[in-house]
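Visitor: any chance you could fold what I've pasted below:
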Amino acid sequence: MEIVLVVLAFVVLAIVGWIIGTYNGFIKLRNLVQESWRQIDVELHRRHDLIPNLISTVKGYAAHERGVLEQLTNARANAAGLSGDPVRQAEAEGQVSRALSGLFAVAENYPELKASANFLELQRELANTEDRIAANRRFYNANVRDLNTKVESFPSNIIAGIFNFVRAQYFETDDPAVRAVPAVEF
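Guide: Predicted coordinates for the structure are as follows:
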């Protein structure tokens, strides 16, 4: 009878240990997803802070390109007003990317603007910020993948259901420049 109680106690302790370990794993993954989203948010705010400086620099050279400047200003305001929802944020940031592409296309028509030290520095800073956003997006999406896999996998999905752990949303871009196949010329 004692052996049965010891085995039963061992089984109960193993199950409780597994539940605690699985729960703590979910907490860790959820915190990683939140932390990585905050890193994206920091870079998006940096991007939003650079855009007004870029617009004011371009205004001095291309005052009659008001439509492009207004489109970028509106896209930035829309994107800066969002937070928390990766899907909506990605859509808004896609609009900002398209508007920035339009602005840089306009800049191609103004050689003196392209030669401006302020414009070149802002363009460099924006490119660096875009690179950091892309790197942080990859890190965030990897953490989302790990969390979602654990939420959906058996038997951890039982613990996820009991403690209301849900799938996280990926931060995906619809920017055609990001999705385009690079052109290679020889």
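Visitor: every contact and neighbour count from this point should use C-alpha atoms.
Guide: Will do.
Visitor: ranges for the helices of this structure?
Guide: Across the chain, reading from the start of the chain, the helices by DSSP state H fall at 2-61, 66-80, 86-107, 111-114, 117-152, 156-162, 176-179.
Visitor: also this sequence, please, to line up against the first:
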Amino acid sequence: MKGGMKVLIAIIVIIALIAIPIVGTYNSLVSLELKVNSAQADIDTDLQRRSDLIPNFVETVKGYASQEKEIFTQVAESRAKLAGAQNIKEQADADASLSSALSRLLVVVERYPELKSNQNFRDLTVELEGTENRIAVRRQDYNNAVTQYNTKRRRFPSNIVASMFGFEEKPLYKAAEGAKEVPKVDFSK
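Guide: Next up is the predicted model:
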């Protein structure tokens, strides 16, 4: 009886020594994955805010530059593409397309000095610039969270736990090809 009890205790200790690190690693991966999901939701929120501001911005510009229909169509199409994005890569591509269309719209604005003096236009511009800055920060936060998560899931012994429980690699938020340079926007001229 005494020898059997020692074996049972030894088995329980061995199981605990194996289970505790697995549970800790699993919980750590869950926390990091939730951080990635939260960062992605933050990007979604700010992209939606920008999308909500764009119609007012376009309508204000249309009031002064109604003949510029092509650029208004490009902005609308890019905005719809962003709204229909199904994953982070599609979202990044659509975001780059919308940013490109907005930068072309801002070039059009340069031809209308009276528009730049419009208070509604200036207010919308400030809101859009602030939103663009928040989006840039959110992208960086997302990429930091993804890097931390992917590093944890690839390191030994976390990689064993990650594969056992199906923790998949997360993609970084990458700019689309040709979107390496951020357009310079200056309304002070």
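Visitor: still on that earlier bit, identify whichever of the helices of the first structure lies nearest to Tyr170 of the first structure.
Guide: When the helices of the first structure are ranked by proximity to Tyr170 of the first structure, the top entry is helix 117-152, at 5.6 Å, counting by Cα to Cα.
Visitor: quick check: the closest one aligns to which part of the second structure?
Guide: Under TM-score structural alignment, the alignment places helix 117-152 of the first structure onto residues 119-154 of the second structure.
Visitor: and the matching stretch, how far from the first structure on average?
Guide: When the first structure is superposed, stretch 119-154 of the second structure averages 0.8 Å from its matched positions, counting by mean Cα distance after the TM-score superposition for the first structure.
Visitor: report the distance from that stretch to the chain centre.
Guide: If you compare the mean C-alpha spot of stretch 119-154 of the second structure with that of the full chain, they lie 7 Å apart, counting by Cα atoms, centre = their mean, to the nearest Å.
Visitor: buried sites along that stretch?
Guide: For stretch 119-154 of the second structure, a neighbour-count test (16 or more other Cα atoms under 10 Å) marks 121, 124-125, 127-128, 131-132, 134-135, 138-150, 152-153 as buried.
Visitor: same check, this time on stretch 163-176 of the first structure
Guide: By 16+ other Cα under 10 Å, the buried positions in stretch 163-176 of the first structure come out as 165-168, 170-173, 175.
Visitor: now the end-to-end length of that stretch.
Guide: Stretch 163-176 of the first structure has an end-to-end distance of 39 Å (Cα to Cα, to the nearest Å).
Visitor: swap in stretch 175-184 of the second structure?
Guide: Distances were taken as Cα to Cα; on that basis the terminal residues of stretch 175-184 of the second structure are 17 Å apart.
Visitor: hmm, who's touching that stretch?
Guide: 92-93, 96, 100, 103 (Cα atoms under 8 Å, 6 or more residues apart in numbering).
Visitor: try it again with 10 Å
Guide: Around stretch 175-184 of the second structure, the neighbours that count as contacts under Cα atoms under 10 Å, 6 or more residues apart in numbering are 89-97, 99-100, 102-104, 106, 139, 174.
Visitor: got it, and stretch 115-132 of the second structure?
Guide: 46-51, 53-54, 56-65, 99, 109-110, 133-138, 185, 187-189.
Visitor: can you give me the distance of the residue nearest the centre of the second structure to Arg139 of the second structure?
Guide: The geometric centre of the second structure, computed from its C-alpha atoms, lies nearest to Ile43 (Cα atoms, centre = their mean), at 3.8 Å. Noted for Ile43 of the second structure: a distance of 6 Å to Arg139 of the second structure, by Cα to Cα.
Visitor: find the residues that touch each one of those two.
Guide: By Cα under 10 Å, 6+ apart, Ile43 of the second structure and Arg139 have these common neighbours: Tyr173.
Visitor: so who does the counterpart of Glu43 of the first structure in the second structure touch?
Guide: For Glu43 of the first structure, the aligned residue in the second structure is Asp46 (criterion: TM-score structural alignment). Contact partners of Asp46 of the second structure, counting by Cα under 10 Å, 6+ apart, are 52, 131-136, 138.
Visitor: mind putting these into TSV with distance to Lys81 of the second structure?
Guide: Rendered in TSV, the data for those read as follows (distance: Cα to Cα, whole Å):
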residue	distance to Lys81 of the second structure
Asp52	14
Thr131	19
Glu132	18
Asn133	21
Arg134	21
Ile135	17
Ala136	19
Arg138	20
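Visitor: right, and out of the residues you listed, which lies closest to Pro21 of the second structure?
Guide: For those, the nearest to Pro21 of the second structure is Arg138 (32.2 Å; Cα to Cα).
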